[in-house]
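A.B. asks: Coordinates for the following, if possible.
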Amino acid sequence: MTTIGLIINPMAGRDIRRLVAAASLQSAPEKMLTARRLLSGMAAVPDTEVVMVNDYEGFGRYALHELGELLPVRLVAAEKEPSNGASTTDWARRLQDEGARVVVSVGGDGTQRNVAQAGLRIPMLPIAGGTNNVACWTGDQTAAGFAAALYAVRGDDPLLVGRQAKLIHVQLDNGHEELALIDAALVRQTYTGALAVWRPEDVEQLFLSMADPVRPGLSNVGGFFQPTYADDDVALHLTLGDETMGQRPVLAVMAPGLVVPFYVKASATVDLNSPVVWSRPQGGSVALDGERTVVLRPDEPVSLRVERDGPFVLDPQKILAAPTQF
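C.D. replies: You can find the predicted model right below:
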């Protein structure tokens, strides 16, 4: 039996940005339709099973009882508290320990960041299910499920059917390190609050592993200066100003239906492993993959660098382009 781990983030696609933009909430029924499409693709490969965590919100139980006719669903480790970012990281490790050969994760960039924090030895296949989905597969979910099962049963080299992701390493003054997949932002607020960042006047600096001009989020700002993609061995650093500086604004898509102006003072490409240091005299916070995560004291330095040492990320297009043998 070939085992595939499946994570559905119950909170993905429900942040405050969807209230200030023209975006609908990612409802529980829509997420389960995503799960049905994924499992339908996986079921095309014989002797495949799905393992999920028995989460507090009940997605695992729903999959077991409603989707079990498609292929075997196995639940592990019943949760007694609501899900959060830390639990997503823990789930990824549990699924690997349960024998999964790949972890399929449904959520946005924040969810995929949490999975990347698990330091998995097995690849991941991130499926778009959040507000910002730069790190995610946005193609057909049935094809993605089929590709995940084919990879698991064939044992392809992940570098031939995917890539090793870049990671933004955020080193704090106390020695603690945080990680991001797509973007880190130096933000004026000295609190985390509702986490999500969407107002341009809040952001002073951006450090991007990817700068995509067609996908929403802070990454979109850099996409108009220097499009930077997953295979590019560089990062992008932007310094931002405001409308008083006499510069023309860059219009960026921050969320579905939300276009806002950013005033960019400077932009530069940064080689992998080359550090960038930030600090603010008044203090502030660092947002990782669109969410304020770390609060900084006045003048507290934070060092950032991008390395290609992240998880292996599968590409369904490359998997399905290979001869289908199982």
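
A.B. asks: contacts and neighbour counts: CA atoms only from here.
C.D. replies: Fine.

A.B. asks: Regarding K318, what is its secondary structure?
C.D. replies: Recorded secondary structure, K318: helix (DSSP: H, G, I helix; E, B strand; the rest coil).

A.B. asks: Quickly note the distance from it to D156.
C.D. replies: K318 sits 11 Å away from D156 when distances are taken as Cα to Cα, to the nearest Å.

A.B. asks: How about V134?
C.D. replies: Look at V134 and D156: by Cα to Cα, they are 25 Å apart.

A.B. asks: Please say which of these two ends up with more neighbours.
C.D. replies: For V134 versus D156, the count of surrounding residues by other Cα atoms under 10 Å is larger for V134: 28 against 14.

A.B. asks: residue contacts, that one?
C.D. replies: For V134, the contact set (Cα atoms under 8 Å, 6 or more residues apart in numbering) comprises G108, D109, I182, M210, D212, R215, P216, G217, S219.

A.B. asks: Check for me that it belongs to a helix.
C.D. replies: No. Read with three-state DSSP, V134 is coil and lies in no helix.

A.B. asks: Could you report the separation of it from A230?
C.D. replies: 10 Å.

A.B. asks: One more, please, to line up against the first structure:
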Amino acid sequence: MRSSQNSDEVCVGIIANPVSARDIRRVIANASNLQIAERVSIVLRLMSTLKSLGVGRVLVMPDKAGIRALLNRHLQRERPDADLFPAVEFLDMDVTSTVEDTFTAARLMRRRGVRALIVLGGDGTHRAVVREVADVPIAGLSTGTNNAFPELREPTLVAMAVALHATGRIPAEHALAWNKLLEVSIDGPNGSRRDIALVDAVISTERCIGARAVWKTDQLTAAYLTFADPTAIGLSAIGGLLMPVDRREPRGLAVQLASDGHAKRLDLRAPIAPGMLLDVPISSWTAMPPDEPFEVRHAGGIVALDGERELPFDSGERVRLTLRVNAFPTVDIPRSLHFAARQGLLHTVS
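C.D. replies: Next up is the predicted model:
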């Protein structure tokens, strides 16, 4: 069970969003909220597992919401001879309590040579990490509101797979999965803008960003999806209940919503937020082949990326969405642990 790398050289990053799952959808849907103490408990479980499997150092994103303070309190109570956790370092960076913290932390961790990034957050947090460091494997833990991209897993299992890959015991071809994303481009007389979505890019007729979270379906005209899972919650559920598309399929899904009764083909009742099923008027849907731009027909509005309003556009601007496959790697937890079992990587000999 020995690591093939010197444990002091093996470094993993942890980005824990302290405010994921606190948007307006949680309020209107009466959904639960993950408190700071539980987020710290998750990080502690991650770190103790990483240490036991040979990861010697962990870089952590600092925050002002209480994760760093409570985590330090736990670490200071550890006995000097216990050796339960890796060496922990909080990044030296200015904390703004905005998404810029995630951008900055991801870049710094990549620069410091982390073998993988463990991300605690929702779709938006994972999107922010991938936007900055699409070449570093990430392992996601769902702590957001509508979590289509990160899956619900026990942190211990996530850390086991990450540690076995980071220490070289599971090679990339067995540990990693490649994921799709949507490239969004807006071109107009005032220049060009580019961004990405990991799960869904949705077109809204609204003209101001306001509350960033999207949940009112009567203001939506189209949804473009990298995958469509009928067991998901959120805007991607619209596609999942029309035509399921697997995460690994080399295609996406484009759904047009009906703006009037004449164009409507059917009404779809979809779980837009926890505990909230809404009727969505559907006009049509079609598969999205990779690398083929889809042009938005609506003249002016906002593009919401992974459930949050991000990109307003005017009638004179051209909006296109393109599916990219094999865009970034994630640690495939089930596949990694099946490989570990078959290879006896966790066997000990007495």
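
A.B. asks: quick one: TM-score?
C.D. replies: Remark: TM-score between the superposed chains equals 0.93 [TM-score structural alignment, normalised by the length of structure 1]; 325 aligned residues with a Cα RMSD of 1.9 Å.

A.B. asks: Of the contacts of V134 of structure 1, keep whichever come out buried.
C.D. replies: Listed as buried from the contacts of V134 of structure 1 are G108, D109, I182, M210, D212, R215, P216, G217, S219; burial here means 16 or more other Cα atoms under 10 Å.

A.B. asks: Format these as JSON lines; extra columns: distance to A78 of structure 1.
C.D. replies: Output for those, formatted as JSON lines (distance: Cα to Cα, whole Å):
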{"residue": "G108", "distance to A78 of structure 1": "24"}
{"residue": "D109", "distance to A78 of structure 1": "25"}
{"residue": "I182", "distance to A78 of structure 1": "31"}
{"residue": "M210", "distance to A78 of structure 1": "36"}
{"residue": "D212", "distance to A78 of structure 1": "38"}
{"residue": "R215", "distance to A78 of structure 1": "35"}
{"residue": "P216", "distance to A78 of structure 1": "35"}
{"residue": "G217", "distance to A78 of structure 1": "34"}
{"residue": "S219", "distance to A78 of structure 1": "36"}
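
A.B. asks: Just name the closest of the residues you listed to K80 of structure 1, please.
C.D. replies: G108 (23.9 Å; Cα to Cα).

A.B. asks: count of neighbours near R26 of structure 2?
C.D. replies: Residue neighbour count, defined by other Cα under 10 Å, stands at 18 for R26 of structure 2.

A.B. asks: Aligned to it, what sits in structure 1?
C.D. replies: Structural alignment (TM-score structural alignment) places R26 of structure 2 against R18 in structure 1.

A.B. asks: dump the residue contacts of the residue mapped onto R251 of structure 2 from structure 1.
C.D. replies: Using TM-score structural alignment, the partner of R251 of structure 2 in structure 1 is V234. Contacts for V234 of structure 1 (Cα under 8 Å, 6+ apart) come out as S209, T228, T269, V270, D271, L272, V306.

A.B. asks: List the residues that contact the aligned partner of V276 of structure 1 in structure 2.
C.D. replies: Aligned by TM-score structural alignment, V276 of structure 1 pairs with F294 of structure 2. Residues near F294 of structure 2 by Cα under 8 Å, 6+ apart: R320, L321, T322.

A.B. asks: Report the contact partners of the residue most central in space within structure 2.
C.D. replies: The centroid of structure 2 falls nearest to H126 when counting by Cα atoms, centre = their mean (2.8 Å). Applying Cα under 8 Å, 6+ apart, we find H126 of structure 2 in contact with V119, G140, F149, P150.
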